[in-house]
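[1] no FASTA, just this:
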């Protein structure tokens, strides 16, 4: 499989972790978002949203959107499950995922930040305030769920999609220097995940396009 990825993209980071956890071979094809490589005609035919990631399967078919890719991998390669079987437990994990993938990431990603500073002319300080605000609001909600449901990881002692979504978002929060000291359960989960090889080799610093 080919994964069209940008080293700093948290959505791409999610998919890299999942592929590693499921021990699936894949090749990274870098798409440099800052250089607007996602806007080229060639890439746009692969992903009409002009975003990363895109996963190209062995048969040439392409899946876009990180959560759709995770769903495909979960169903196609069930030997290493990353979602609970119990319907309630699964719903809780998906709630955690959605706090990040729906409530946080879409309004803090690169194209939104570029729009804020470009079209809306906000200052770098205002952009930083915007980013930190949504991290703090949504991490506060997530922290409450982790108080109830976390063990070593976000949901008990088994790695799930919740961890796959959380680690990249924390990475970006740290990059933007957001103070996370009020989220001890989040930090506990991050510390435990960062000891696992699948997470380590998925990190931005380990990517072929890292700058």
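    Perfect, thanks for sending it. Quick caveat, the model's predicted, so the values are computed rather than measured.

[2] from here on, contacts and neighbour counts on C-alpha atoms
    OK.

[3] in the one helix or strand residue 74 maps to, what counts as buried?
    Residue 74 belongs to helix 66-76 when assigned by DSSP states H and E. For helix 66-76, burial by neighbour count (16 or more other CA atoms under 10 Å) applies to 66, 67, 69, 70, 73, 74.

[4] which one of those residues sits closest to residue 124?
    The closest of the buried residues of helix 66-76 to residue 124 turns out to be residue 66 (CA to CA; 28.3 Å).

[5] What's the separation between that closest one and residue 146?
    For residue 66, the distance to residue 146 equals 23 Å [CA to CA, to the nearest Å].

[6] could you show me where the strands are in the protein, in order?
    Secondary structure of the chain (DSSP state E): strands located at 2-5, 27-30, 54-56, 62-64.

[7] I'd like to know which elements the third one is packed against.
    Of the remaining helices and strands, those touching strand 54-56 by 3 or more CA pairs under 8 Å, 6 or more residues apart in numbering; DSSP states H and E are strand 2-5, strand 62-64.

[8] Next one for the comparison:
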């Protein structure tokens, strides 16, 4: 699967401004046991480069998108990162292979609880999961070096931008459900200004606000 993702990325990079896929990201993808984060009926397709249903109307992201989002977030070993949308725990696991601490928020209690159990069984001790509203972020643990969002918001949430360190990166799909969405890289500049860059068109499940 990793070789397929690397080939796909090399093809998509041609004539574009996409960043290179660092060897560290490829290595992290190779380490994460994706089949152990999936429902039993989906495990046979775990290493295909496709999204898969995980219940509760949610999906585990396509591995290529996980790789690209991770590369855009540019994790370093000392970083503290926030993920919005734990889902199966797959994106969190990839980030946890590369960085010191991952905080992850999931709005659906059953998914968050299952991901926590599965990630614990896989030996991840640097991931903390909270059940809550991802639009609000995790202010008690802010600021973050990077934030990765795994569901599409109608616009970039101000709360998430405010929880980035200066120079921090927010990777987020933005756009209405069922219509064109874009994966954005939002960088917080000195003084609090932000820079937004469209990366590529995507299709994500919608980001659900808390009640």
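    That came through, no problem. Since the model is a prediction, treat every value here as computed from it, not as a measurement.

[9] Quick TM-score on the pair, please.
    With the length set by TM-score structural alignment, normalised by the length of the first structure, the two chains reach a TM-score of 0.31; 115 aligned residues with a CA RMSD of 5.9 Å.

[10] one step back: could you dump the strands of the first structure to a markdown table with distance to residue 198 of the first structure and mean neighbour count?
    Compiled in a markdown table, the strands of the first structure are given as follows (distance: least, CA to CA, whole Å; neighbours: other CA atoms under 10 Å):
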| stretch | distance to residue 198 of the first structure | mean neighbour count |
| --- | --- | --- |
| strand 2-5 | 16 | 22 |
| strand 27-30 | 15 | 16 |
| strand 54-56 | 18 | 23 |
| strand 62-64 | 22 | 18 |
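
[11] I'd like the ones you listed laid out as CSV, including distance to residue 141 of the first structure.
    Output for the strands of the first structure, formatted as CSV (distance: least, CA to CA, whole Å):
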stretch, distance to residue 141 of the first structure
strand 2-5, 29
strand 27-30, 34
strand 54-56, 29
strand 62-64, 28
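
[12] Minimum distance to residue 117 of the first structure: which of those strands has it?
    Of all the strands of the first structure, strand 2-5 comes closest under CA to CA, at 24.2 Å.

[13] other SSEs contacting that closest one?
    Looks like strand 2-5 of the first structure contacts strand 27-30, strand 54-56 (3+ CA pairs under 8 Å, 6+ apart).

[14] Out of these, flag the one nearest residue 125 of the first structure.
    Each of those has some distance to residue 125 of the first structure by CA to CA; the shortest is strand 27-30, at 29.9 Å.

[15] That closest one packs against which elements?
    In terms of contacts (3+ CA pairs under 8 Å, 6+ apart), strand 27-30 of the first structure is packed against strand 2-5.

[16] part of a helix, is residue 5 of the second structure?
    Yes: counting by DSSP: H, G, I helix; E, B strand; the rest coil, residue 5 of the second structure is located in a helix.

[17] count of residues packed around the closest residue to it other than its chain neighbours?
    Leaving aside its sequence neighbours, residue 5 of the second structure sits nearest to residue 64 (CA to CA, 6 or more residues apart in numbering; 5.6 Å). By other CA atoms under 10 Å, the residues close to residue 64 of the second structure number 20.

[18] May I ask which helix or strand encompasses residue 64 of the second structure?
    According to DSSP H and E, residue 64 of the second structure maps onto helix 63-73.

[19] Which SSE is immediately downstream of that helix?
    Scanning forward in sequence from helix 63-73 of the second structure by DSSP H and E, the next helix or strand is strand 80-84.

[20] Check which residues of the helix or strand following that next one are buried.
    Using DSSP H and E, the helix or strand that follows strand 80-84 of the second structure towards the C-terminus is helix 90-96. Buried residues in helix 90-96 of the second structure, counted by 16+ other CA under 10 Å: 90, 91, 92, 93, 94, 95, 96.
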